[in-house]
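J.: next input, structure requested:
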Amino acid sequence: MARIGVFVGSVFGGAEDVADAVTEFLTAQGHEAEMFTVATLDEFLGYRSDRVLVISSTTGQGEIPENLLPLFQMLRDHFPLLPDLGYGVVAMGDSSYGEDRYCGAGRQFDTLLTELQAKPLAPRLDVDACIHFDPLEVVMPWLQEWLVQAEAA
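T.: A predicted model of the protein is given here:
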């Protein structure tokens, strides 16, 4: 079974609720899963040879939520290469805010992790609040596909 760190960016709790459900599901499936609402660089790097999920809402002009921003900045500033890391990103947003802002936090994390040579195990999932009132309706099927890749890699 896989060791999976779930790193969350949330402002009003929606992304945290999704991450809670995801972490519970992963644990029920026999994986070693831990959720981080505020993470240090060392905690993230502790998964450098394992699996990581980033689940984040987007704020304001497409920014990363304040609880996840320090981790993003530390990764960007220290730029540790992560060729053995398999990852997935669930980006939560609202398309009515415009294309350049929609799911901006998740898009930024996805880009950074790719630049750090981490391997996406599935394409980023963009969850549009205008379409999906309950994000778990799309997150859970995506997660099951992501897990197939996480276990195979």
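J.: please count neighbours and contacts with C-alpha atoms only from this point.
T.: OK.
J.: in which helix or strand would I find Met140?
T.: Using DSSP states H and E, Met140 falls within helix 136-152.
J.: which parts of that helix are buried?
T.: Using 16 or more other C-alpha atoms under 10 Å as the burial criterion, the residues of helix 136-152 that qualify are 136, 139, 142-143, 146-147, 150.
J.: another one to check against the first:
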Amino acid sequence: MAVVRIFVGTVFGNAQQVAEQAMKLFAQAGHDAQIAIPEQAEFIAEGVDLLLICTSTTGQGDIPDDLVPLFVSLRDTLPQLPGRKAAVVGLGDSSYDNFAGGGRQFIALFEEMGLPLAQEPLIIDACEDSDPVAASRDWLTELAGKL
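T.: So this is what the prediction gives:
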């Protein structure tokens, strides 16, 4: 059993719905999965195996307001989290210049932190997939199986 913490950044609720589905799928696979308060203390808490970011993108490729403080805190301190892995689900719209910028910023930050990804990030394009919950199901199920 793995301990999974899910951090959500959303504006219209799509990333939240993906996170709720992730929590259910991980639980069905026998893992302890919870949606966490997006604060650094929660992110660096001991005993966590996987840190999952589910985020939409706002403005010009920006991270949603509810995840900005976590991102800034991590960027400013670059905590080392040996033995842990991360995963990213980034939602966006490819008709914008900075497509899925919220998720891509976390991917770059995790690389800078030396935090390995458990699998390739999932980038969901609203122009191609109108239902991000359905679009993320197989990816999340695969991730749960790797833990």
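J.: report the TM-score for the pair.
T.: The TM-score (TM-score structural alignment, normalised by the length of structure 2) is 0.94; 147 aligned residues with a C-alpha RMSD of 1.4 Å.
J.: for the buried residues of helix 136-152 of structure 1, which two are the farthest from each other?
T.: Leu136 and Ala150 (19.4 Å; C-alpha to C-alpha).
J.: how about the helices in structure 1?
T.: Per DSSP state H, structure 1 carries helices over the ranges 14-28, 41-45, 69-78, 104-115, 136-152.
J.: ranking these by burial, who's on top?
T.: helix 104-115 (a mean of 21; mean count of other C-alpha atoms under 10 Å).
J.: what is the corresponding segment of structure 2 for it?
T.: Aligning helix 104-115 of structure 1 against structure 2 (TM-score structural alignment) gives residues 101-112.
J.: superpose on structure 1 and give me the mean offset of that stretch.
T.: Stretch 101-112 of structure 2, aligned to structure 1 and superposed, deviates on average by 0.6 Å (mean C-alpha distance after the TM-score superposition for structure 1).
J.: that stretch: how far from the chain's middle?
T.: 10 Å (C-alpha atoms, centre = their mean, to the nearest Å).
J.: do the same with stretch 65-74 of structure 2
T.: 13 Å.
J.: go on, stretch 89-97 of structure 2?
T.: Relative to its parent chain, stretch 89-97 of structure 2 has a centroid offset of 15 Å by C-alpha atoms, centre = their mean.
J.: do the same with stretch 142-153 of structure 1
T.: The answer for stretch 142-153 of structure 1 is 14 Å, by C-alpha atoms, centre = their mean.
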